[in-house]
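In: This is a predicted model, with the sequence first.
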Amino acid sequence: MADIDDRGPMVGPLGRLGRFAYRRRGRVLLLWLAGLAAALALSAAFAGEFTADYSAPGSDSKKAQQVLEQRFPSQSNAVVTVVVRADAGVRDAGVRREVTELLDELTSVPHVAGVNDPYATPGTVSADGRTLLANLRLDVVNATDMPVEDSTRLIDVAEKGSTAGMRVALGGQAILLAEGGSIGSEAIGLAVAALILLLTFGSVVAAGLPLLVAVAGLVVSGALTGVVIRFVDAPEWSTSLAAMLGIGIGIDYVLLMVTRFREWRAAGLDPEAATVATLDTAGRSVVVAGVTVVVSLLGLFAMGLSYMRGAALVAIVGVLIVLAASVTLFPALLGCLGRHVDRLRLPGRRRTAVVSADGHVKPSRAWLRWSGLVQRHRYVAGAVGLAAMLALAVPFLNVQFGFPDAGNNQAETTTRQSYDLISDGFGIGANGPVRLAVQLPDGDDSVLTRLSAAVTDTPGVASVSPPLLNQAGDTAVLTLTPATGPQDRATQDLVHRLRDTTVPAAVDGTDARVLVGGTAATSIDSTADLAGRIPYLITGVVLLSMLLLLVAFRSIAVAVKAAVMNLLSVAASYGVVALVLQGGWAGQLIGIDTPTPLPPFVTVLMFAVLFGLSMDYEVFLLSRVRESWIRTGDNARAVTEGLAGTGRVITAAAAIMIAVFVAFVPSPDVVLKLIGVGMATAILLDATVVRLLLVPAAMHMLGRFNWWIPRRLDRGLPQLHVEGHPEHHAKAPSGPAPVHV
């Protein structure tokens, strides 16, 4: 419900909230400071640890992992692989002494429980005698529980142990996490965003408002992340994802509202009235856009994966905090700085937009010409835009799903050097061994001889280690080395062959139960599991988003068109990601120099996030188009004015979002790198091909049908008025503003 303000215009809940925050700005600022202090205190007292299990629930590989954890703890804890390459041979007396000293120093590092004797363990010295393997047993099950500082100490010891005649490298997930480090992506994104805002507004004060709100939201949500992960499992990259979204949408939302605030000021409203009008118009678009992002992220809960739920929850908290800052902290800041929003202007920068008395930007000649061109050639424009999007999506048809390993790391990392040394000394398959967890209910281990022989004779197996029994004698583990690499399709075929043929035949007639696990098996199971869940995610997110747009814009065509456009953007971004993963010229631009598989969960994550973000720009554009349509009843004019009213702000918002995402591309973490590339690509396409070609062409083709909705459905839907009621805030040419009851 709206009410009559004591100053005249009718305002809705957001307008009243904006007025309260403006008038009580001191209290609101203190409340935000108190909230930050409380979040920091809660995080310090209750912060949890990041953890993630990427295996598929209920899969063969997951069960194998669980069996080893329960019955064979020595085979389930995380390990760090030590690889030594000596020109004189690892059995040389001098080299052996150096290796022993090295291993002694490595085992003195905290959380290292012990190390096997590589000179007494079968299969740990290469056939040419120049490469040696040793496994450091950690006292943690998950590598994510290993403190980064201790993993870094291991790396330092290994680097010190490398000499002219002996190379030492370390492998394992714990080392990989330690090498990931931080490149300050958030700071880079904020710096670039600040420059874009300054160029857009030409004023330091106007440019600073979006940054202040985004940083405030980022700090508070970042502090609360520690509390969230105490109750849910979440991977470490979830904080970077939340930071991407928080910075991007925080700046974008406030950018939209600062632009509208300046328009209302130019239309003659005083700072308080302009603040109320801004929240009552642009604020509604911001809330609908934010809810759309949250709805998309909620779709990740349908995947039924703990790490996906955790990542989604961390991101949702970040979005909600930023959304709250946009509608409370921002109007409070306007109360302090609203009168000076155009102060500290850049030299030579002047406002060029012409604003009418009702707060509308009059279309520029450039936008008028462009819209007229698209209107006249709407079918050609639509065909060109569609062809471009489909062409970009083509590479995704040949994408290889799987999990990147150390062989995809940059050449200077110790994990990549370890991978290469193992490949040279023991064969590439040694980097992704397959592990058979054998349960022996009766304690009869005679089946192990038959199983070991059958596995050895299986095509694609390079070698099989002797079976290891646990103390209870009811569980054994066999480790086999494939002849091909972990990402090779032949290795996947081997896993299927073992499960479907070799193992069943070897244990037939016995009570033994064999579970096939390991890197390749986990990748196969996770990919198959996610493939079966993706339809639920896509269906749920698309339908909920369409319903939200239907309620917001009272149009079936608008809702369907938005869903189709967003699906095209996601597909095209998938294609670009697949292209860089090929490791050719495109991949080398971002630091991927080898063919790299696409983690299946990345596609799921990208879909949920990108669909929500794409809807943001759709909401921003269509809210202004609908606003003009309601005022004029002229579809062509509405499209033109909508483009003109949002063209500059959406372009700047997209540039900022792209900058934030691109800042994560240099990350050594392949997941963050791919998310950065995919999201930046999707936003770029949204701001160019979709917004400049496809959307206006489609809306010109549909004409008045854009706004058709069955009367019965229209009456049954709630009224959001996402475009607001700008006429309620328009400054009359003379006399007081009109009062609407």
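Out: Received the coordinates, thanks. Numbers count the residues shown, from 1 in each chain.
In: hey, let's count contacts and neighbours off CA atoms from now on
Out: Fine.
In: and the closest residue to Asn398 other than its chain neighbours, how many neighbours?
Out: Computed as C-alpha to C-alpha, 6 or more residues apart in numbering, the closest residue to Asn398 that is not its neighbour in sequence is Ala578, at 7.8 Å. When neighbours are counted by other C-alpha atoms under 10 Å, Ala578 registers 29.
In: and if you look at the one 10 residues further on?
Out: By the measure other C-alpha under 10 Å, the count of residues near Gln588 is 14.
In: One more to weigh against that first structure:
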Amino acid sequence: AAPAAGDTPPAEDRSGFGFRWAHWVTKLRIPVILVGLLGLGLLALPAQDMRLALPDAATAPEGSAARVSSDVIREGFGPGFTGRLAVVVTSDSPQDTAAAVPQVTALIQRTEGVLAVAPPQVDPSGRTALLGVIPRTGPTDAATETLVHDIRDGVGSIGNAEVLLTGVTAIGIDVSEKLSDALPVYLLLVVGLSILLLMLVFRSILVPVKAALGFLLTVAATFGITVAVFQQGHLADLVGLDTPGPLISFLPILLIGILFGLAMDYEVFLVSRMREDFVHGDTPRQATINGMGHGARVVTAAALIMISVFGGFVFLDDPVIKSMGFALAIGVAIDAFVVRMTIVPAVMSLLDRTAWWLPRWLNRTLPNVDIEGEGLRAHLDREPVDA
């Protein structure tokens, strides 16, 4: 039955954890922001030493066939035997190739970091020769990466013969460098588009910028923790890691893509309600508290689900899958509970009305998606209501 005239709707219950947490965070916003930024900044410090590579058998689980064979080869012949380099000497003339091979061999042998150069293997036409180069260090060592560049820089061509360096180890180094070079562009594109889209949704400049900076803070801290555990070996026993080593080369691309999607979901869950209440008349601080109070349960539940899913991969033996699951689980935890549910409401409370500022010229330029229903409400207020 419809409520009788004069009845008032029941008061909204604002005693939940989300409301209490929002009150506390907005009250202590300055210390919360400082502690959050300082803590995440310290966690991000190891990321400056991050190394990317395609893993080899030396980091496989102990006791596995790949690890046992790798250890036997390394012990008997040296770590470089598991990551040989292939140098190709080719020309249009068999005479040019034959004359260039001894010079190439001598140049490579004098290169720092080379253990040995195998005798050349020549194809039936005599125009192409293959030299096997054995480094002193393993495939994923930084010294091997330096050696690859030194050989390419020092032996580009001899006479009329062209000299090329390849092999599984060199290809792995090339792939890692390509992905590393693409990372800043990829990150800039992702963050730039997110700022533009959130500007359309929230009709603000500072809110999208804050969301993007919070995401960058999450990524930096996640990289730092992952490097500290999987590359530097700190607390490696807690995740069952046998041998620390460089991170898999595509981990940053994967991590940024997945974390970005989840982070923006959490941002929209919380800030859209803040925006809605602010547009409908609440003060900025009360709108922030309302957004946290109504969105905290959704964000907490969603984050715990994703942390459980990603965390399950940490219990597998494969170090690549283990590192991916660990990084994603840590990243979701940091973004949801530290950035979105702690730093974001504190910053929103500090910015007050400035958070929702948008220049008039930009407001007229951007299309209005009106997710709060402000336009519909104004239209209904103008329309007469039929008796």
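Out: Yep, it's here. Keep in mind that what you see is a predicted model, and the values were worked out from it rather than measured.
In: Pull up the aligned stretch in structure 1 for the strand ranked longest in structure 2.
Out: Ordering each strand of structure 2 by length in residues (DSSP state E) puts strand 128-135 first. Mapping strand 128-135 of structure 2 onto structure 1 (TM-score structural alignment) gives residues 475-482.
In: once aligned to structure 2, how far is that stretch on average?
Out: When structure 2 is superposed, stretch 475-482 of structure 1 averages 1.1 Å from its matched positions, counting by mean C-alpha distance after the TM-score superposition for structure 1.
In: ok, now which ones touch the residue most central in space within structure 1?
Out: When C-alpha atoms, centre = their mean is applied to structure 1, the residue found nearest the centroid is Leu241 (4.5 Å). The contact partners of Leu241 of structure 1, taken as C-alpha atoms under 8 Å, 6 or more residues apart in numbering, are 311, 315, 672.
In: Please enumerate the strands of structure 1.
Out: Using DSSP E, strands in structure 1 cover 3-4, 10-11, 79-86, 112-115, 131-138, 166-171, 434-439, 461-464, 468-469, 475-482, 513-518.
In: export the ones you listed to CSV and tack on mean neighbour count and distance to Leu368 of structure 1?
Out: Formatted as CSV, these follow (neighbours: other C-alpha atoms under 10 Å; distance: least, C-alpha to C-alpha, whole Å):
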stretch, mean neighbour count, distance to Leu368 of structure 1
strand 3-4, 14, 37
strand 10-11, 25, 32
strand 79-86, 24, 63
strand 112-115, 18, 68
strand 131-138, 23, 66
strand 166-171, 23, 59
strand 434-439, 26, 63
strand 461-464, 19, 67
strand 468-469, 17, 76
strand 475-482, 24, 64
strand 513-518, 22, 60
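In: Show me the one of these that comes nearest Val541 of structure 1.
Out: Val541 of structure 1 sits nearest to strand 10-11 of all those, at 31.8 Å, using C-alpha to C-alpha.
In: quick one: the closest one aligns where in structure 2?
Out: Aligned by TM-score structural alignment, strand 10-11 of structure 1 falls on no residue of structure 2.
In: Likewise for stretch 330-342 of structure 1?
Out: Stretch 330-342 of structure 1 lines up with nothing in structure 2 when matched by TM-score structural alignment.
In: right, and Arg167 of structure 1 touches Val84 too?
Out: Yes: if you go by C-alpha atoms under 8 Å, Arg167 of structure 1 and Val84 touch, sitting 5.7 Å apart.
In: Dump the strands of structure 1 to JSON lines, plus distance to Asp156 of structure 1.
Out: Formatted as JSON lines, those follow (distance: least, C-alpha to C-alpha, whole Å):
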{"stretch": "strand 3-4", "distance to Asp156 of structure 1": "67"}
{"stretch": "strand 10-11", "distance to Asp156 of structure 1": "63"}
{"stretch": "strand 79-86", "distance to Asp156 of structure 1": "13"}
{"stretch": "strand 112-115", "distance to Asp156 of structure 1": "15"}
{"stretch": "strand 131-138", "distance to Asp156 of structure 1": "15"}
{"stretch": "strand 166-171", "distance to Asp156 of structure 1": "10"}
{"stretch": "strand 434-439", "distance to Asp156 of structure 1": "30"}
{"stretch": "strand 461-464", "distance to Asp156 of structure 1": "33"}
{"stretch": "strand 468-469", "distance to Asp156 of structure 1": "33"}
{"stretch": "strand 475-482", "distance to Asp156 of structure 1": "30"}
{"stretch": "strand 513-518", "distance to Asp156 of structure 1": "29"}
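In: out of those strands, nearest to Leu392 of structure 1?
Out: strand 513-518 (34.7 Å).
In: elements contacting the closest one?
Out: helix 60-71, strand 434-439 (3 or more C-alpha pairs under 8 Å, 6 or more residues apart in numbering; DSSP states H and E).
In: can you tell which of these is closest to Gly372 of structure 1?
Out: Once these are compared by C-alpha to C-alpha, helix 60-71 is nearest, at 58.8 Å.
In: and Gly222 of structure 1, what pairs with it in structure 2?
Out: Counting by TM-score structural alignment, Gly222 of structure 1 has no partner.
In: Next, count neighbours for Gly222 of structure 1.
Out: If you count neighbours by other C-alpha under 10 Å, Gly222 of structure 1 ends up with 25.
In: my guess is it meets Thr239, correct?
Out: Yes: here Gly222 of structure 1 reaches Thr239: they are 7.4 Å apart, a contact under C-alpha under 8 Å.
In: quick one, helices of the stretch 351-500 of structure 1?
Out: Taking DSSP state H, counting those that start in this stretch to define them, one finds helices in the stretch 351-500 of structure 1 at 365-376, 378-393, 414-426, 447-456, 489-497.
In: for those helices, which one sits closest to Lys62 of structure 1?
Out: The nearest among the helices of the stretch 351-500 of structure 1, by C-alpha to C-alpha, is helix 489-497 at 14.2 Å.
In: And that closest one, how far out from the chain middle?
Out: Centre-to-centre, helix 489-497 of structure 1 and its host chain are 30 Å apart (C-alpha atoms, centre = their mean, to the nearest Å).
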